[in-house]
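[1] need a 3D model of the sequence below.
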Amino acid sequence: MMSLFKGLGAAAIVLAAITWGGQAKADCEDPKNAFDDVYCYSKLYIEADGDLNKAYGELTKLLSKDEKATLKKGELAWMRARNGKCSKQEGDDNFVDLDCAVEETRHRIAFLEERTQECKASKCQSSKLGD
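    Below is the predicted model:
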């Protein structure tokens, strides 16, 4: 599990599912304690991240070189915004709200899938790729 969050630094990593309700919780089968919650949310995040990578890859197949560069800039900006919204650092500890991360990732998947449908239906709208 620690290897998933190498980028958070060498400090102790604490995963926190701050929101106890929500969609991610509904997808888990009867967690018994906070450790079960973290495990469950981690699985959901890994699944959502895989779906995100798939959606991103599908969209890039339809884009020109310049459009891919625009999409990449948008993706990096989205990652910074997600990280700012769903994580925080206190001293040497890093906290990640996995429910937030799952929700934000699912929203991004929907965004990428919408762009893919636009590209397939007509012409890709380059102006939206940087969002």
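[2] going forward, measure contacts and count neighbours with C-alpha atoms only.
    Fine.
[3] what about Q89, helix or strand, and which?
    Per DSSP states H and E, Q89 falls inside strand 87-90.
[4] show me which positions of that strand end up buried.
    S87 (16 or more other C-alpha atoms under 10 Å).
[5] off-centre distance for that strand?
    For strand 87-90, the separation from the chain centroid amounts to 17 Å (computed by C-alpha atoms, centre = their mean, to the nearest Å).
[6] which helices and strands sit right next to the helix or strand that that strand is followed by?
    Scanning forward in sequence from strand 87-90 by DSSP H and E, the next helix or strand is strand 93-97. Secondary-structure packing of strand 93-97 (3 or more C-alpha pairs under 8 Å, 6 or more residues apart in numbering; DSSP states H and E): strand 13-16, strand 87-90.
[7] another one to check against the first:
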Amino acid sequence: MLRPAFLSAVLLAPVTSAWAGSCADAPNQMEATSCASEQFATADAELNRLYGVLRTKLDVPGQRNLVAAQRAWITFRDLECNLRTGYDPGDPAAGGTIASMLVGECRTELTRQRSRDLQAQIRCPGGDLSCTP
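    Just a heads-up that it's a prediction; the model follows:
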């Protein structure tokens, strides 16, 4: 059985593409999927950058909590996107050629939201109730 992280990497692996337009305007499904994959990679890189910034601002217990929260969030993100898109990791072909693009778009959306959440934590570290993000 494939692990979800491996399966995600396979499904969202970038296809070599010269497409530079909006994903919605891509001329075919392969280009749209590639575009969605590239957008997810960009959002994930920003999330990882913010995670690193926040981690340096936390004490050891805070870092442990952040690591645990991030791992739980990744599990949530992946399962939530499966739910939203009807994707079945047990039968990756069931969603057809559009499935990986839909999952990728969902993961991009949730990853961008998580980045906004981490930015708020950077501005207002845990415990500072006087801070408004």
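[8] please work out the TM-score for the two chains.
    The TM-score (TM-score structural alignment, normalised by the length of the first structure) is 0.69; 105 aligned residues with a C-alpha RMSD of 2.7 Å.
[9] show me what counts as buried in the longest helix belonging to the first structure.
    Identified as the longest helix of the first structure according to DSSP state H is helix 34-60. Neighbour-count burial for helix 34-60 of the first structure, counted by 16+ other C-alpha under 10 Å, picks out 37-45, 48-49, 52, 55-56, 59-60.
[10] relative to E104 of the first structure, which of the helices and strands packed on strand 93-97 of the first structure is closest?
    strand 87-90 (12.0 Å; C-alpha to C-alpha).
[11] which residues does that closest one contact?
    N94, F95, V96, D97 (C-alpha atoms under 8 Å, 6 or more residues apart in numbering).
[12] state the distance from the residue nearest the centre of the first structure to K120 of the first structure.
    For the first structure, T105 is the residue whose C-alpha lies nearest the centre (C-alpha atoms, centre = their mean; 3.1 Å). Using C-alpha to C-alpha, to the nearest Å, we find T105 of the first structure at a distance of 23 Å from K120 of the first structure.
[13] swap in A110 of the first structure?
    According to C-alpha to C-alpha, A110 of the first structure and K120 of the first structure sit 15 Å apart.
[14] hmm, back to that, once aligned to the second structure, how far is the longest helix of the first structure on average?
    With the two structures superposed, helix 34-60 of the first structure lies on average 0.4 Å from its match in the second structure, counting by mean C-alpha distance after the TM-score superposition for the first structure.
[15] likewise stretch 70-81 of the first structure?
    Mean deviation for stretch 70-81 of the first structure: 0.7 Å (mean C-alpha distance after the TM-score superposition for the first structure).
[16] in the second structure, what residues pair with that stretch?
    Aligned by TM-score structural alignment, stretch 70-81 of the first structure falls on residues 65-76 of the second structure.
[17] isn't R77 of the second structure right next to T108, touching?
    No - assessed by C-alpha atoms under 8 Å, R77 of the second structure is found out of contact with T108, at 9.7 Å.
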